[in-house]
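**Student:** this one's sequence-less:
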């Protein structure tokens, strides 16, 4: 899980990181933290994260503005605002945050956040990926489709493209019934299918994938069943 903490209080960043490790290490064996406590204008807003924590009232910057920039490339991330000023909670609603942690009652709010996050993660299984000594974790619900390439899988999600060493057949055994093979090279997430043409499937991100002749009938039947659920 990739986590970003944006706060000009470095000691608080370290405390938050420590607390997150305690709870999230039970959920995943991959936790990657990036802490930004200064030079906010030099941040890489293209980077993908699963969890984003941002202090609203930074010394020289507006945390809400930073959040809006980050959300452009992280539309499915869990955004959590942090502040010493409880009155600012209403200003954050424009970004539709997942939670708001008040530093004045940090322990109480953090525990409430963890309880809510754990409940969410129960309904959003995580897929652990490994490619060339690089590990990553993606929510299965965020996967649009999976493509087999030379010696690797490309997992296309709304947070970017991830890679894995396994075969398409091996990864399909791990995934739930919403994933169906439509071609020797493609495995699609049925909930991300926008339309089906004669020999093509159009995904909700407008990606057009070919349907293999030997997979066509089974795919259409599975999709019809899925729509009736």
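**Tutor:** On my side now, so go ahead. Everything quoted here is computed from the prediction, not taken from an experiment.
**Student:** can we go C-alpha only for contacts and neighbour counts from here?
**Tutor:** Fine.
**Student:** Count the residues that sit near the residue nearest to residue 130 when sequence neighbours are not counted.
**Tutor:** Nearest residue to residue 130, sequence neighbours excluded (CA to CA, 6 or more residues apart in numbering): residue 164, at 5.0 Å. Close neighbours of residue 164, defined as other CA atoms under 10 Å, add up to 21.
**Student:** so what's residue 164 up against?
**Tutor:** Contacts for residue 164 were tallied using CA atoms under 8 Å, 6 or more residues apart in numbering; they are 129, 130, 131, 152, 153, 154, 155.
**Student:** Please pick the buried ones from these.
**Tutor:** Neighbour-count burial (16 or more other CA atoms under 10 Å) is assigned, among the contacts of residue 164, to 129, 152, 153, 154, 155.
**Student:** can I get the contacts of residue 164 in CSV with secondary structure?
**Tutor:** CSV is the format used below for those (DSSP: H, G, I helix; E, B strand; the rest coil):
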residue, secondary structure
129, strand
130, strand
131, strand
152, strand
153, strand
154, strand
155, strand
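**Student:** So which of the residues you listed is the closest to residue 45?
**Tutor:** Out of the contacts of residue 164, the one with the shortest distance to residue 45 is residue 155. That distance is 21.2 Å, counting by CA to CA.
**Student:** residues touching the closest one, list them.
**Tutor:** Shown in contact with residue 155 (CA under 8 Å, 6+ apart): 143, 144, 145, 146, 147, 161, 162, 163, 164.
**Student:** Most widely separated two among the residues you listed?
**Tutor:** Comparing all pairs in the contacts of residue 155 by CA to CA, the longest separation belongs to 144 and 164, at 15.3 Å.
**Student:** which residues of the protein fall in helices?
**Tutor:** Secondary structure of the chain by DSSP state H: the helices cover 10-24, 63-71, 106-122, 168-174, 216-228.
**Student:** so which of these is the most packed in?
**Tutor:** Between these, helix 63-71 has the highest mean count of neighbours, a mean of 18, where neighbours are mean count of other CA atoms under 10 Å.
**Student:** Contact partners for the residue nearest the centre of the chain?
**Tutor:** Nearest to the mean C-alpha position of the chain, by CA atoms, centre = their mean, lies residue 50 at 4.3 Å. Contact analysis of residue 50 by CA under 8 Å, 6+ apart lists 1, 2, 3, 74, 76, 77, 78.
**Student:** Please compare the first structure with the one that follows:
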């Protein structure tokens, strides 16, 4: 899971980060003290730990803006006063955590977050600009994206479609939160579709994907990062 904290108290952030990062389900955890900085990066995250009392900013107003921007974003409210919880139920948060964070409640919250995010990813769709117009694609059907001859091609459900007017970075920004990884400057792959990492010697590695004939190259400087992501992903499922 890719999470962030928004809190104006750096000591509270440190305490929350220390507790949340104990869970291997958390791929990374960013933090922000200003709402505008969070909104610049909101697309990166699956869930937000949001302090209700944000100095001059109202946490519930920020929550509404988050939901208006991304209706599937999962929220966990942080507060020093349990009485605030009543006003927050309209936002359908995963949970309310009072400071200091209770370890048992946090454990359950992380489990609930994982369940909700898994359900969202299963049904996630993205609209791509294709050669003949726009098309909505189920994320779970995407195998990989290849950049070839200055053009990008989407491989899904056994077919290839050219997608228009995107850089590889833009495509990675769209897909990374759903478990995609740029293993090579010309390839973005679904980590869930990887069956095997093949060592060809001389530090050359290729990927075998489910139901794909083409083998995908892995850059030397990406191999260790890829292995760590796969180890973490499958360790969480045990």
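**Tutor:** Yep, that arrived. Here the structure is a predicted model, which means the values were calculated and not measured.
**Student:** TM-score them against each other, please.
**Tutor:** Between these two chains, after superposing, the TM-score reads 0.54 (TM-score structural alignment, normalised by the length of structure 1); 159 aligned residues with a CA RMSD of 4.0 Å.
**Student:** Can you select the buried ones among the contacts of residue 155 of structure 1 for me in ChimeraX?
**Tutor:** Once 16+ other CA under 10 Å is used to decide burial, the buried members of the contacts of residue 155 of structure 1 can be selected in ChimeraX as follows:
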select :143,144,145,146,147,162,163,164
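**Student:** Adding distance to residue 225 of structure 1, write the contacts of residue 155 of structure 1 out as JSON lines.
**Tutor:** Shown next, in JSON lines, are the contacts of residue 155 of structure 1 (distance: CA to CA, whole Å):
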{"residue": "143", "distance to residue 225 of structure 1": "20"}
{"residue": "144", "distance to residue 225 of structure 1": "19"}
{"residue": "145", "distance to residue 225 of structure 1": "19"}
{"residue": "146", "distance to residue 225 of structure 1": "21"}
{"residue": "147", "distance to residue 225 of structure 1": "23"}
{"residue": "161", "distance to residue 225 of structure 1": "28"}
{"residue": "162", "distance to residue 225 of structure 1": "29"}
{"residue": "163", "distance to residue 225 of structure 1": "30"}
{"residue": "164", "distance to residue 225 of structure 1": "29"}
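**Student:** Tell me the one of the contacts of residue 155 of structure 1 nearest residue 112 of structure 1?
**Tutor:** When the contacts of residue 155 of structure 1 are compared for distance to residue 112 of structure 1, the smallest value, 27.7 Å, is given by residue 143; criterion: CA to CA.
**Student:** Leaving out sequence neighbours, find the closest residue to the closest one.
**Tutor:** Beyond its immediate neighbours in the sequence, the residue positioned closest to residue 143 of structure 1 (CA to CA, 6+ apart) is residue 157, lying 4.4 Å away.
**Student:** Pretty sure the one you found sits against residue 137.
**Tutor:** No. With contact taken as CA atoms under 8 Å, residue 157 of structure 1 and residue 137 are classed as non-touching, separated by 11.5 Å.
**Student:** Give me the common contacts of these two.
**Tutor:** Both residue 157 of structure 1 and residue 137 lack any common contacting residue under the criterion CA under 8 Å, 6+ apart.
**Student:** can you tell me how far residue 225 of structure 1 sits from residue 31 of structure 1?
**Tutor:** Residue 225 of structure 1 sits at a distance of 37 Å from residue 31 of structure 1 (criterion: CA to CA, to the nearest Å).
**Student:** and if you look at residue 181 of structure 1?
**Tutor:** Spatial separation of residue 181 of structure 1 from residue 31 of structure 1 under the definition CA to CA is 30 Å.
**Student:** Have a look at those two and say which one is more surrounded.
**Tutor:** When neighbours are counted by other CA under 10 Å, residue 181 of structure 1 and residue 31 differ, and residue 181 comes out ahead with 23 against 16.
**Student:** Hmm, residue 188 and the more buried one touching each other?
**Tutor:** Yes. Taking contacts as CA under 8 Å, residue 181 of structure 1 lies within contact range of residue 188: 6.2 Å.
**Student:** Over in structure 1, tell me which residue corresponds to residue 95 of structure 2.
**Tutor:** Alignment note (TM-score structural alignment): residue 95 of structure 2 maps to residue 99 of structure 1.
**Student:** Quick one: residues contacting residue 145 of structure 1.
**Tutor:** Counting by CA under 8 Å, 6+ apart, residue 145 of structure 1 has contacts 155, 156, 157, 186, 187, 188, 189.
**Student:** What sits closest to it if chain neighbours are left out?
**Tutor:** Nearest-residue entry for residue 145 of structure 1: residue 188, 4.3 Å, with adjacent residues in sequence omitted and distances by CA to CA, 6+ apart.
**Student:** The one you found: neighbouring residues, count only.
**Tutor:** Neighbours of residue 188 of structure 1 using other CA under 10 Å come to 23.
**Student:** Nearest to residue 39 of structure 1 among the helices of structure 1 would be which one?
**Tutor:** Closest of these to residue 39 of structure 1 is helix 63-71, at 11.9 Å (criterion: CA to CA).
**Student:** Thank you, goodbye.
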